[in-house]
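S.K.: the following comprises the amino acid sequence and a computationally predicted model.
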Amino acid sequence: MKQEFRLPDLGEGLTEAEIVQWLVAEGDTVTLNQTLAEVETAKAIVELPSPHAGVITALHAAAGDVVLVGSPLVGFEIEGAEDPVPAASPAAGSAASAEDGSGPNLVGYGAAPSTGRPMRRARRSAAAVATADVDVRVAAPHDAIDETPAVPEQHERPRSTPPVRAYAKGHGVDLALVAAALGDRVITRADVDTYRERVAQRSIGAATAPPSVAVAPTTTARPVMAGERSTTRIPIRGVRKHTAEAMVQSAFTAPHVTTFHTLDVTATTELIASLRASAAPDAPRIGVLTVVAKAVCLALAHYPGLNARWDGEAGEIVQQHFVDLGIAAATERGLIVPIIRDAERMTLGGLAAAVAELTRTARSGKTAPADLTGGTFSLTNIGVFGIDAGTPILPPGQTGILALGAVRRLPWEYKGEIALRDVMTLSLSFDHRIVDGAEGAQFLKAVADVLQEPGRAMLLA
């Protein structure tokens, strides 16, 4: 029986996905739930399992194509089953496929196809591939690297992990060229960096001398001559596109107000040092972010307005008596905000473990789309970049977000004298439709009190 598999709704109403890498080819025999491809949504890189066991007869999109939900993706020949009666609609076809012995188990499988045609990026010839994806920041044509062999037409993608592919993509490096230089082995991030360094070194001489081989025309990048004014165009898609849309929606929907508080957190840093000194080797690492997360959960119980959401259609403010805590994470693919569910129920150690797992998953590009939505309050640690304060934008649907500044050793008034103390600034942005200035200030003070005197946590609990 022939069966078409359409791109399913991968969760949270996402409408499209980009094919990052096919892990199968036409003619391959696959098993149920075998990974067919890795696809990148607006929120995460997702492995796409096979809904059938059978032989692949067609791949309807190439790596790099953006495919709409509901569009044909893979054709199957399923052994031992008869061809179904042609369905009157894609929805009917999905229902029929669900009845056979190898039916799909994907979230949203069988979604009605989106209107419009899939968006496809221009395919490039092998010659163009060999010259196009140059790191424009070092401004060197690949042809200047004489030891790089020509890249033959390939049916398989270079072997690497999703984070490495994302890293290479973000730095304009074609993994096919890296693979051609390395041979048949898994490409690492270090390999990408080595390749970029080699391009940079060669570019010093290449920028002032004509290349030995003519550069193929390309719309992606071209050699930059010495002294030339140039620009680079970067496609807006994936996480960056989603983040931009969300931030614009939030900024022009919720009236933002930001209040700041600089405080002495020496007692907190001393507590962290003590806990680390006595912790087991495999215990989760407790840091300032973990303690602030605990302080926020305690304070939200007393200031529920910061944990509410605005329901304009119902004309109501919805107070949420649980804390799904968002933690902003800067990844190679852009900014994402994974959620720690029911954070208010966790101990300090539990929060530390959750933050560590969240960070590991985010950096590997494996955060599930469902784990990026539904937060009630968020934290962003700008201190790791050496920044003291800022005005964070609210994630859509949330009323509060707290930015943690850098902890600095500064002269500070302490017990009537000047002493060197650990000092940081907290920046709280909130939705002024729900929270007035007094409540915002009181909430921020409650969080600060815990950080200044961690023993106060027993009073707020």
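M.R.: Noted; the coordinates are in hand. Residues are numbered from 1 along each chain as shown.
S.K.: okay, CA-based contacts and neighbour counts for the rest of this
M.R.: Noted.
S.K.: doesn't residue 260 fall inside a strand?
M.R.: Yes: per DSSP: H, G, I helix; E, B strand; the rest coil, residue 260 lies within a strand segment.
S.K.: quick one: residues contacting the closest residue to it other than its chain neighbours.
M.R.: Taking C-alpha to C-alpha, 6 or more residues apart in numbering as the measure, residue 260 lies nearest to residue 427, with 4.6 Å between them; neighbours along the chain are not counted. Taking C-alpha atoms under 8 Å, 6 or more residues apart in numbering as the criterion, residue 427 is in contact with 258, 259, 260, 261, 389, 390, 391, 392, 402, 403, 404, 405.
S.K.: following element in sequence after the host helix or strand of residue 427, please.
M.R.: Assigned by DSSP states H and E, residue 427 belongs to strand 417-431. Next along the chain after strand 417-431, taking DSSP H and E as the criterion, comes helix 437-452.
S.K.: residue ranges of the strands in the stretch 51-200 of the chain, please?
M.R.: According to DSSP state E, counting those that start in this stretch, the stretch 51-200 of the chain carries its strands in the segments 54-59, 66-68, 72-77.
S.K.: what lies in contact with the last one?
M.R.: Defining contact as C-alpha under 8 Å, 6+ apart, one finds that strand 72-77 is touched by 1-7, 52, 54-61.
S.K.: pull out the buried residues from the residues you listed.
M.R.: Of the members of the contacts of strand 72-77, the ones counted as buried by neighbours, 16 or more other C-alpha atoms under 10 Å, are 2-7, 52, 54-59, 61.
S.K.: list the buried residues in stretch 329-338.
M.R.: Counting neighbours by 16+ other C-alpha under 10 Å, stretch 329-338 gives 329, 330, 331, 332, 333, 335, 336, 337, 338 as buried.
S.K.: rewinding a little: so how far is the strand holding residue 427 from its chain's centroid?
M.R.: Using C-alpha atoms, centre = their mean, to the nearest Å, the distance from the centre of strand 417-431 to the centre of the chain it belongs to is 29 Å.
S.K.: what's the answer for stretch 78-98, then?
M.R.: The offset between the C-alpha centroid of stretch 78-98 and the centroid of the whole chain comes to 36 Å, using C-alpha atoms, centre = their mean.
S.K.: adding another structure so you can compare the two:
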Amino acid sequence: MPQVLEFKLPDLGEGLTEAEIVRWLVEVGDVVAIDQPVVEVETAKAMVEVPCPYGGVVTARFGDEGSELPVGAPLLTVAVSVGADAGASEEGAGAASGSGSGGAGAASGSGSAGAGSGSGEVESSGNVLVGYGTGAPVARRRRVRPTAVAAAVPARVPVAPVVPVAAPDPVPDAVPGPVAVVSPLVRKLARQHDLDLRKLSGSGRDGLILRADVESAIRALAEDTSAPLPAGFAAPAAGVAPEPEAVPVSGASSAGRTVEGSAAQRIPLRGVRGAVADKLSRSRREIPDATCWVDADATELMAARAAMNSVAGPAAGPKVSVLALLARICTAALARFPELNSTVDLEAREIVRLPEVHLGFAAQTERGLVVPVVRGAQARNAESIGAEIARLTEAARAGRLTPAELTGGTFTLNNYGVFGVDGSTPIINHPEAAMLGVGRIVPKPWVHQGELAVRQVVQLSLTFDHRVCDGGTAGGFLRYIADCVEQPAVLLRTL
């Protein structure tokens, strides 16, 4: 007899507390294999496919595409065959047999036994899911005939709990003490709509307030804005529509006058944009940064790159990009000025100099700005760095970067010249200590060997944490970068 197991959204690592369902990879009634990806989710770090540690028939899915779930919330339920003859069933070949050695609780930290009977043991992967697969080959899913599923699996249809809003009758005053909420997402949603969580009744276990409870209250207010509001609910401002995603409000000019027909749009800061906003805000709060810059003649660097890429025959390799050359120059400069490859431990009041250079580079994608990391960049040549940058850039644009590929950087290279601008004072990528900015390389008048000439000129800027070094060190670092750009042969002395 099948046993129904519940698979919960696993801990995706890096302190992430929720994820948005982007695309379901299975339907109710599909047969899934152990460690087969079942859903694609988007976190504040990356887009990842979540594998299920159980093999069997999908009996229910929880959450629509586009909805957000907190870590630990149910994702789906799987009917797993138990018993000695389970492996012989042709229709259940994708399910786990009863020969596994672990019970439901040992499958992973994110799954637990759901409804169902049977004392047989259930096979599962036993792997700890951390957001990007468990390495097992993906089995092709098969759809089971509805009659077969109905005969083998007790019907179970997930229905989001709908909690009616309390009538505007006397509501008890708020009681001091902790609020029965564990999800930061629920607290944030209530905060955005000025809801008093202490005056809501939760539909979860032990009165836990769920997201559905808050959304139900918001919907009720939107349907009847003229009715008296329950205590703890703040009325929306005049001209504000109740939709949480895009809220048109009356526009106002700089003089304070209302502009007829104009409207603003409220867009929640979440996902990648929310993560970027949090990190940049923290950087501004904690890091006393300073910026210095210099113009450099990049004519010789461009000529050296052209010579590298023109090599034919057995010695020819992949094309080397300007960004790869600048990244290699950065690693050479950090070897000379290790103060800038460090971080600050505020609690210990210590500067921590890091032994390896994990070089981040800013990449603009449809999902927003991300910073993939080239690990061990100090041990790579320009060709190797270029190949890794190309791989990470392609993964970033496709939304396939893992959290591990987006974290752990020690220094960032920001090529904003691709946007057609000359200079910038970027915000440091917390908790790093510095960022090198590179503007566009354009022909400009330049004094070369005592005469005015047209040269390829680039502006370089260095934003650094003034706690880790003074202006002399920062200036020396930037001057070495500029010297290598103007005379690439300078770099040969460090190779």
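M.R.: Yep, it's here. Please read these numbers as outputs of a predicted model, since none were measured by experiment.
S.K.: circling back to that earlier point, closest to residue 11 of structure 1 among the buried residues of stretch 329-338 of structure 1?
M.R.: Proximity of those to residue 11 of structure 1, judged by C-alpha to C-alpha, is greatest for residue 338, which lies at 14.7 Å.
S.K.: quick one: map that closest one onto structure 2.
M.R.: For residue 338 of structure 1, the aligned position in structure 2 is occupied by residue 372, per TM-score structural alignment.
S.K.: which residues does the aligned residue in structure 1 for residue 454 of structure 2 contact?
M.R.: In structure 1, residue 454 of structure 2 lines up with residue 420, judged by TM-score structural alignment. Listed by C-alpha under 8 Å, 6+ apart, the contact set of residue 420 of structure 1 reads 409, 410, 411, 412.
S.K.: compare the residues you listed and tell me which is most surrounded.
M.R.: Neighbour tally across the contacts of residue 420 of structure 1 (other C-alpha atoms under 10 Å): the maximum, 16 neighbours, falls on residue 412.
S.K.: the helix or strand that contains that residue vs structure 2, average offset?
M.R.: Counting by DSSP H and E, the element that carries residue 412 of structure 1 is strand 408-414. For strand 408-414 of structure 1, the mean distance from the matching residues in structure 2 following superposition reads 0.5 Å, by mean C-alpha distance after the TM-score superposition for structure 1.
S.K.: identify the residues contacting that strand?
M.R.: When contacts are taken as C-alpha under 8 Å, 6+ apart, the neighbours of strand 408-414 of structure 1 outside the stretch itself are 264, 418, 419, 420, 421, 422, 423, 424.
S.K.: give the contact list for the last one.
M.R.: Contacts of residue 424 of structure 1 were listed using C-alpha under 8 Å, 6+ apart, and they are 262, 263, 264, 265, 388, 404, 405, 406, 407, 408.
S.K.: still on that earlier bit, of all the contacts of strand 72-77 of structure 1, which comes closest to residue 456 of structure 1?
M.R.: Proximity to residue 456 of structure 1 was ranked across those by C-alpha to C-alpha; first place goes to residue 7, at 52.0 Å.
S.K.: what residue in structure 2 is paired with that closest one?
M.R.: With the correspondence set by TM-score structural alignment, residue 7 of structure 1 lines up against residue 9 in structure 2.
S.K.: also residue 261 of structure 1?
M.R.: Matched to structure 2 by TM-score structural alignment, residue 261 of structure 1 sits across from residue 294.
S.K.: show me the subset of the contacts of residue 427 of structure 1 that structure 2 keeps too.
M.R.: Compared against structure 2 with both residues aligned by TM-score structural alignment, their matches' C-alpha atoms under 8 Å, these retain 258, 259, 260, 261, 389, 390, 391, 402, 403, 404.
S.K.: so residue 291 of structure 1 makes contact with residue 350?
M.R.: No: checked against C-alpha atoms under 8 Å, the pair residue 291 of structure 1 and residue 350 is beyond contact range at 11.3 Å.
S.K.: which bit of structure 2 covers stretch 377-388 of structure 1?
M.R.: Following TM-score structural alignment, the aligned partner range for stretch 377-388 of structure 1 in structure 2 is 411-422.
S.K.: repeat for stretch 437-457 of structure 1
M.R.: With TM-score structural alignment applied, stretch 437-457 of structure 1 matches the range 471-491 in structure 2.
S.K.: so which bits of that stretch are buried?
M.R.: Neighbour counts over stretch 471-491 of structure 2 (16+ other C-alpha under 10 Å) mark 474-475, 477-488, 491 as buried.
S.K.: now find how far off-centre that stretch is within its chain.
M.R.: Distance of stretch 471-491 of structure 2 from the chain centroid (C-alpha atoms, centre = their mean) equals 34 Å.
S.K.: again, but for stretch 285-296 of structure 1
M.R.: Shown here is stretch 285-296 of structure 1, whose average C-alpha point lies 22 Å from the average C-alpha point of the whole chain (C-alpha atoms, centre = their mean).
S.K.: now swap in stretch 13-23 of structure 1 and tell me
M.R.: Average the C-alpha atoms of stretch 13-23 of structure 1, do the same for its chain, and the two points are 14 Å apart (C-alpha atoms, centre = their mean).
S.K.: also stretch 306-321 of structure 2?
M.R.: Between the centre of stretch 306-321 of structure 2 and the centre of its host chain there is 36 Å, according to C-alpha atoms, centre = their mean.
S.K.: now stretch 282-289 of structure 2
M.R.: Computed by C-alpha atoms, centre = their mean, the chain-centroid distance of stretch 282-289 of structure 2 equals 21 Å.
S.K.: do stretch 361-378 of structure 2 as well
M.R.: A distance of 12 Å separates the C-alpha centroid of stretch 361-378 of structure 2 from that of its chain, computed with C-alpha atoms, centre = their mean.
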